[in-house]
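Colleague: generate coordinates for the sequence data below:
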Amino acid sequence: MTELAKTFEPGPIEAKWYDHWEGEGLFRPERPDAVPYTIVMPPPNVTGSLHIGHALDNTLQDILIRRARMEGKDSLWVVGTDHAGIATQMVVERQLNERQQQRTDFSRDDFVAKVWEWKEESGGQITRQLRRLGASCDWSNERFTMDEGFSKAVLKVFVELHKRGLLYRDKRLVNWDPKFQTAISDLEVETKDTAGKFWTLRYPFADGSGFIEVATTRPETMLADMAVAVHPEDERYKAKIGQMLKQPITGRLIPIIADEHADPELGSGAVKITPGHDFNDFEVGKRAGFKAAEMLNMLSADARVCQTADGLIPSDLLGMDRFDARKEVVARLEAEGALVKVEDRTIATPYGDRSGVVIEPWLTDQWYVDAKTLAEKPLEAVRSGDIAVVPETWKKTWYNWLENIQPWCVSRQLWWGHRIPAWAGPIIEHVDGSGQVLTPLNEFQWFVGETEQEVAEKALEFYKAKLPATAIRFVEFEKGAIGVDPDGAVRLARDPSVLDTWFSSALWPFGTLGWPEQTHDLERHYPNDVLISGFDILFFWDARMAMQGFEFMGEKPWKTLYLHGLVRDDKGAKMSKSKGNVVDPLGLIDKYGADALRFTLAAMESQGRDIKLDEKRVEGYRNFATKLWNAARFLQGNGVGASTSIAAPEAKLPVNRWIIGEVVETLAKLNKAFDELRFDGMADAIYHFTWGTFCDWYVELVKGAWDEETKQVAAWAFDQILVMLHPFMPFVTEELWHAMGERPYDLIVAKWPAPEASVDAMAKAEIGGLVEVIEAVRAVRSELNIPWTATLIPYVLGDAALADRLSANQATLARMAKVGAPQLVDSAPPSSAQILAGGSAVAFPLEGAIDLDAERSRLAKAVEAAVKERDSLAARLGNPNFTARAKPEAVEKARADHDARSAEAERLSAALARLS
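Modeller: Next comes the predicted model:
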């Protein structure tokens, strides 16, 4: 036994035990024949640092993996980081800029080498921070989405999807970031309400018979309009459908088309259609018969005006920035009399979350995955229950998104990432007499393969059938580089784009286990048992993992998908740097310890609800750790050390049989909560048993009676607490586990409780009744202001068995509630307060203990005040104006206050009734 310090200090304890666990390889003990249990950590960005969302996500995973490890399973928690294409490239470019350098000052290979240097030097920050949280991952097999093995898996998936016709090249609209000049995902687009305008324009009919009005928030895009749409049932325009309009500025003739996208109730009911620069217009254009290759594009990659295919944009507008062009276009429309009016509007505007610039819907050639086909099996898996979704309310969202899924753009115009394994060659349209190959600009024949040798073989076979090709040469992807040399060698260039990081991370459940090799880990640990994920990446990551898992492994990637909510501030507001309400988990760990933060997050994680993180809760659970620490010191001081038994010891004393039964019941509650993934239920079960049942009751009940049986039972029960609490508070429990005595193994690999005992009904009734009486007497003393100098005599009304039980425990009652010897009577004495114990009444005469009239008066006034405030709050909550217009946090506070006042009125009324 090691004597514990008087004060609990978590910092040194956490550092000591984490280093020990990792150094001894205890996060993944060798258990080749055990039942496998697997979780894969959502790979954080290599550029990242631990935020409160990471803390929640990884705490929940660690709780499950620690418990599975203690159950003796072959527990594998896969850990690794994502290469985070755009984020990492931005970090390295920023460093270059600080040295007055740019990415383009280097070759692609040299720049990528610099990124790898940065990764080795600075890319491990978040993994170090995860260790501070206590994440017990398999660090010995840490993965990275750009490591050699994983990259092999990524290339194979791309090539295989292409072979199966599920991955193809297409021209479509994408979210385009003009600063980084790349396509980005929806998750990287941040929509902000901005002050803007609504311009109404007048387009004349080509035959001079009148005009039609359209409105837009982006007037510059009219330079690429291809139609004006009206609703097919709009009586105002039925006769006009098919007629031509002459566009201002360009003079382009565009048709009036019918499409239900046009809402007759909005504005004039007519809308301009610019399919090359608006997602809705793109779909309208396709329905109207415009091919993507025919859609007009008026912006370059850096969002400057460029000439459209018909050459109708005035030359002096070419090269203008899009926002400068907006001002010029508006001025010209006004000069032509085509500007009807301008209105102020609040516009939902898309911004790049990293670049901070306005995102453009841009028509470009990219690589796409046929997500609709891949979504069929994940849809059916959730419908059939093959994949369990917790909470089930998210199933509807899963169905809705996958049933309406669009092609998935998987290419990005970056240098850092998995280079797309596709090479472009010339399309052979015509070979003249001299052997010159004529290739249309920006149109290529694509060859996909895992290696250049594979591609060269495919390409040579293809070209030999069309011209006397002699060889394949690989060149850089530059204008004019692709073609055929005089000696007959065909020049191919690799696509300069890289893959979307979500494409590679979609392979995480099996790519991290060694696929495409058939490894031992892959065989044992796929599918994974559970995925813990934030609901905000349900589509970007979770659904795509399901798609790729079914496609390449033939089955689901995980058995259960658990979706947690967001961590908000203490008022329920979403955290953001601009609001200044972001909570730093590392700061909380520094202040209160990792155990306190972990327990807070688990206790507040309630299925289907966001977490309102109040620092006072973290402080409260730090106090819980301190309570546990002090309980250990108290036990040590009374000769209680480490238990030598996993099963419950033999016990004769009712109090010891009772606490054994309480352990059994707590374990059952805890196991049930684990089975149902109810983290708040888990935390509630172990917290109330530890603080209330064990520390506040058992330790007090046995105080001064430390016989050998009680020492053994107390040691055993405290060990059970340490084991059950370990997944939530690993550091303090491991420290106390060793401090209580010599152990043959560390707590992290101790066996999950198996008491081999049952609840003793007689002991539960006796001790439970005793606890009930003590609690009730303490409540009476508190409510009626009875001083502790006054001994209360219990008068038991007609229940001899209860009187006998109270007599048997009279010494405990006297010590814990200042209660005298019980009296068995037929009726209650006058001026007494009554309680119920086991369904029987017990009266306590109060004459001489308090001023009964003054106490009745005080309680009556307190009841009146509580009722008045309760009713006032009820009236406010019953007012629709308040509940509809007030801030949600104000409404919630009013409800909480109403519940509190209602409970207070009920409690005080009961106290007053006792004196009646």
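
Colleague: going forward, measure contacts between C-alpha atoms and count neighbours the same way
Modeller: OK.

Colleague: show me where the stretch 351-500 of the chain has helices.
Modeller: Assigned by DSSP state H, counting those that start in this stretch, the helices in the stretch 351-500 of the chain fall at 371-374, 376-384, 395-403, 452-464.

Colleague: strands along the stretch 751-900 of the chain, start to end?
Modeller: Secondary structure of the stretch 751-900 of the chain, counting by DSSP state E, counting those that start in this stretch: strands at 795-797, 823-825, 832-837, 840-845.

Colleague: okay if I get those strands as TSV plus mean neighbour count and distance to Ala862?
Modeller: Shown next, in TSV, are the strands of the stretch 751-900 of the chain (neighbours: other Cα atoms under 10 Å; distance: least, Cα to Cα, whole Å):
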stretch	mean neighbour count	distance to Ala862
strand 795-797	23	28
strand 823-825	17	33
strand 832-837	19	18
strand 840-845	20	23
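
Colleague: now the other sequence, so there's something to compare against:
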Amino acid sequence: MTELPKTFDPAEIESRWYAHWEATDKFRPDRPGAEPWTIVNPPPNVTGNLHIGHALDNTLQDILARHARLQGKDALWVVGTDHAGIATQMVVERQMQLSQDKRTNYTREQFVEKVWAWKEESGGTITQQLRRLGCSMDWKNERFTMDEGFSKAVLKVFVDLHKQGLLYRDKRLVNWDPGLGTAISDLEVETREIKGQFWHLRYPLEDGSGFIEVATTRPETMLADMAVAVNEKDDRYTALVGRKVRLPITGRLIPIVTDDHADPELGSGAVKITPGHDFNDFEVGKRAGMKAGEMLNMLDAKAQIVQVSDGLIPADFIGMTTAEARQAVVVRLKAEGFLVPHIDKDGEEHESEPRTIQTPYGDRSGVVIEPWLTDQWYVDAATLAQPAIEAVKSGAIRIVPKTWEKTFFNWMEGIQPWCVSRQLWWGHRIPAWFGDDGEVYVELTEAEAQAKAGPGVTLAQDPDVLDTWFSSALWPFATMGWPDSSPSPRSRGEGRGERQSQAPASDTAPLPASGERETLGGRYPNDVLISGFDILFFWDARMMMQGIHFMKDVPFKTLYLHGLVRAADGSKMSKSKGNTVDPLGLIDQYGADALRFFMAAMESQGRDIKMDEKRVEGYRNFATKLWNAARFCQSNGIVASKHLEAPKAELAVNRWIIAETIQAVQAVDLALADYRFDGAANAIYQFGWSRFCDWYIELIKPVLGQMDAPATGLEADETRAVAGWVLDQLLVLLHPFMPFITEELWSKMGPRDYDLIVAKWPMADARAIDPEAAKEVDWLIRLVTEVRAARNELGVSPGVRMPVHVRDAGADTKGRLARQSAAIARLARVDLAGGDGPAGGAVQIVVDEATFVLPLAGVVDLDAEKARLTKGIAAAEKERDALAGRLGNASFVERAKPEAVEKARADHADKAAEAERLSAALARLG
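Modeller: As a prediction, the model looks like this:
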């Protein structure tokens, strides 16, 4: 046994143990014959740094991975990074700009080589940061979405989907980022509230007999209007349906059509339709019979005005930005009398109406996103979604929490075609070649495309690359070697031989039932996926679609969706608000174990977590308390247990702590089985802090004797054996949550043949529970707690000993008093006295059927104490009632910030509890 230092130093322990685990391959699957257990991490961007969301996501995954190892499973946690097409290309281009260089100075191949060089030198910082968090990932099998093998899988999926008619090229609207010059996904669009304007435009009927009024926040798009839509139920426009209006400025004749998109209750009830530049209008146009190739496109890739196919945009608009065109269109419309003025509430006239507008911006470029009509590659997501929907409905995939199922079904049942092409140089280049014969050839290689096209056809490969989400959708099976080979479910390590005590789990655990989970060496389906709810559709659902389609089975059995980590006031964290939290800074200050435990204790099945540094500090204190408890054990001859089963025990306190240990194991088992991370963490915390570190250690001190004169004998030997066993059980239970301190304490409590990371999970053997011993010690704890609380409320000095009289005690209580009198005297600072005690001037405490009377004469000034308590009660009730009135005000609850309402509720609960506590203290004085 190596003596623990007085001070707990997380930094030194963490760096030493992680290096040891990794160097000794503790994260590698190495249990021949054991049940495979697999989880894959959501691959972070290769450009990324660990943020607080990563800390939550990976902490939860690591808890499950370490728990599975301790259960004896052959646990594999697949780790890797995503090539992050847009983000990585931007990083490299910005780096080039520092030396006055740019991408277009190079060929595509030369630039891609520069990106690979950057990746090798600077990419993957986050993988080192994940190590600091304690993530037990299989680093020797680290994957990258541009690996040669992974890329082969990506190209095969593209080609196969195309040959199956599930992937095609089409002209549709996309989110176009003019700053980056590429289509982007909805996830990369950041919606901001912008102060803008609402203009009302007057479109004249073709025959000059009148006008129809429309309203828009983007008047410049009228240059490409192709229709005006009204609702067929709107009687105001029944006679106009089918007629045409002549657009101002362009003179284009466009029809008046009917469509439910036009709401009679909004504005004039008539809507201008620009199908080439608005997603809703695109659908209206299609319903009106317009083909995508016929829709007018008035913007180029930089969002500047270009001439449309009918040539009707005036030349002086060509080349303008959208902002310039907006101003020019408004000026022209006003001059020609087609702008309807807005009359404000004071009767004053303005050319537009002020509005707050939800405006899309590129989250990386920071420019306004334009809906743009362009040719892209699409996946038939609606067809692929159906098996995924059925998998969730049938229970083949379990979504936790279940409340997310409705959201999942709503999105999947209305899913749109998935745009998978991006206009970048970095990424998986699309395996499609355009022939000068007008055909497109989709094959794995150019040679295969040429062979299909014939020798007389000149080919040019599509310059686009695939959406990053397309490749990451293959993560659960492409990381396992698909399509070339299936990895072994286990590496070829040798068995560890015979096991005893808290030994590593058996290598001879039963195999899965015949025919079950044989795909990819037992690694597919994965057992569980941990994911933020914000990527449910961008990643999780797409893995379901691709996995089921190509592997003929679900990619994971359980999908656990966690919430977001928010700022302390409940607001969303963002760099612009300056309220982000650096997890590495928290690790530096409090240790990784404390941060991990905070994340687990606060994770309550998908609810958002409010960042609370004081709670992190509190869990650092928990680690320190456990450290000091282990030091106490060392100094009193308590060492590592030699047994997995609970030792035999005669003393009630030892039988009690054994029962408490088993009940803690049961609680943690149930919580983890139901993915209640908070329940598991809190069960361990209560058992570790209150039951073991506080009460048990305090209760066994007399049995163990003084540190300079340790006790001997059967009772002392029994207590040391039980205490060593309980501490071992606690360390194993806590290890998935706090791996570093638990491994350190495990190693220091005596000689071990194995590290804690490969020990065996405790067994919850209810046969070892002694109900009578549990009742007795629980009674003792309640009595001591009540006496301490009363003394504290009355301001009795801790050093003052008081007599205690007992009234109405039954036979069980009398027996307990006889057996526990020494513990009561030492812990509560009271001495048992005969008789019923005084009728007044005393504190009366009821525990079960008995009343315990503590005379206060000569100890407390009763009148002064009553006055103090009465004053305190009045103050607490006054604040309680004021807060109740505030919360009862509907105006406050509805209009105040949510965090202000929540604080008022918390303050009200605190004051109510304080008034109740002080009232109870006053009542005790008689």
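
Colleague: TM-score of the superposition?
Modeller: TM-score of the superposed chains, computed with TM-score structural alignment, normalised by the length of the first structure, equals 0.94; 872 aligned residues with a Cα RMSD of 1.3 Å.

Colleague: out of the helices of the stretch 351-500 of the first structure, flag the one nearest Arg815 of the first structure.
Modeller: With Cα to Cα as the criterion, Arg815 of the first structure lies closest to helix 395-403 of the helices of the stretch 351-500 of the first structure, at 55.7 Å.

Colleague: tell me how far the closest one lies from the chain's centre.
Modeller: 18 Å (Cα atoms, centre = their mean, to the nearest Å).

Colleague: what's the closest of the strands of the stretch 751-900 of the first structure to Glu555 of the first structure?
Modeller: Closest among the strands of the stretch 751-900 of the first structure, using Cα to Cα: strand 832-837, at 57.2 Å.

Colleague: the strands of the stretch 751-900 of the first structure: which one's closest to Val214 of the first structure?
Modeller: Val214 of the first structure sits nearest to strand 832-837 of all those, at 77.6 Å, using Cα to Cα.

Colleague: for that closest one, packing partners?
Modeller: helix 761-784, strand 840-845, helix 888-914 (3 or more Cα pairs under 8 Å, 6 or more residues apart in numbering; DSSP states H and E).

Colleague: Ile52 of the first structure: which of these is closest?
Modeller: Nearest to Ile52 of the first structure among those is helix 888-914; the distance by Cα to Cα comes to 20.7 Å.

Colleague: where in the second structure does the closest one align, residue-wise?
Modeller: Matched against the second structure by TM-score structural alignment, helix 888-914 of the first structure falls on residues 898-924.

Colleague: that stretch: how far from the chain's middle?
Modeller: Chain-centre distance of stretch 898-924 of the second structure: 33 Å, with Cα atoms, centre = their mean.

Colleague: list the buried ones in that stretch?
Modeller: 901-902, 904-905, 907-908, 911-912, 914-915, 917-919, 921-922, 924 (16 or more other Cα atoms under 10 Å).

Colleague: distance from it to the first structure after superposition?
Modeller: Mean deviation of stretch 898-924 of the second structure relative to the first structure after superposition (mean Cα distance after the TM-score superposition for the first structure): 1.2 Å.

Colleague: just the element for Tyr562 of the first structure, please.
Modeller: strand 558-564 (DSSP states H and E).

Colleague: check contacts around the counterpart of Leu747 of the first structure in the second structure.
Modeller: Using TM-score structural alignment, the partner of Leu747 of the first structure in the second structure is Leu756. Neighbouring residues of Leu756 of the second structure by Cα atoms under 8 Å, 6 or more residues apart in numbering: Val732, His735, Thr742, Glu743, Trp746, Ser747.

Colleague: what's the third one aligned with over in the first structure?
Modeller: Counting by TM-score structural alignment, Thr742 of the second structure corresponds to Thr733 in the first structure.

Colleague: its match sits in which helix or strand?
Modeller: helix 730-739.

Colleague: report how many residues lie close to Ala288 of the first structure.
Modeller: Neighbour count for Ala288 of the first structure, taken as other Cα atoms under 10 Å: 14.

Colleague: map it across to the second structure for me.
Modeller: Checking with TM-score structural alignment, Ala288 of the first structure has Ala288 as its match.

Colleague: how about Met146 of the first structure, what does it touch?
Modeller: Asp82, His83, Gly417, His418.

Colleague: related to what we said a few turns ago, the strands of the stretch 751-900 of the first structure: which one's closest to Val431 of the first structure?
Modeller: So among the strands of the stretch 751-900 of the first structure, strand 832-837 is nearest, using Cα to Cα, at 102.4 Å.
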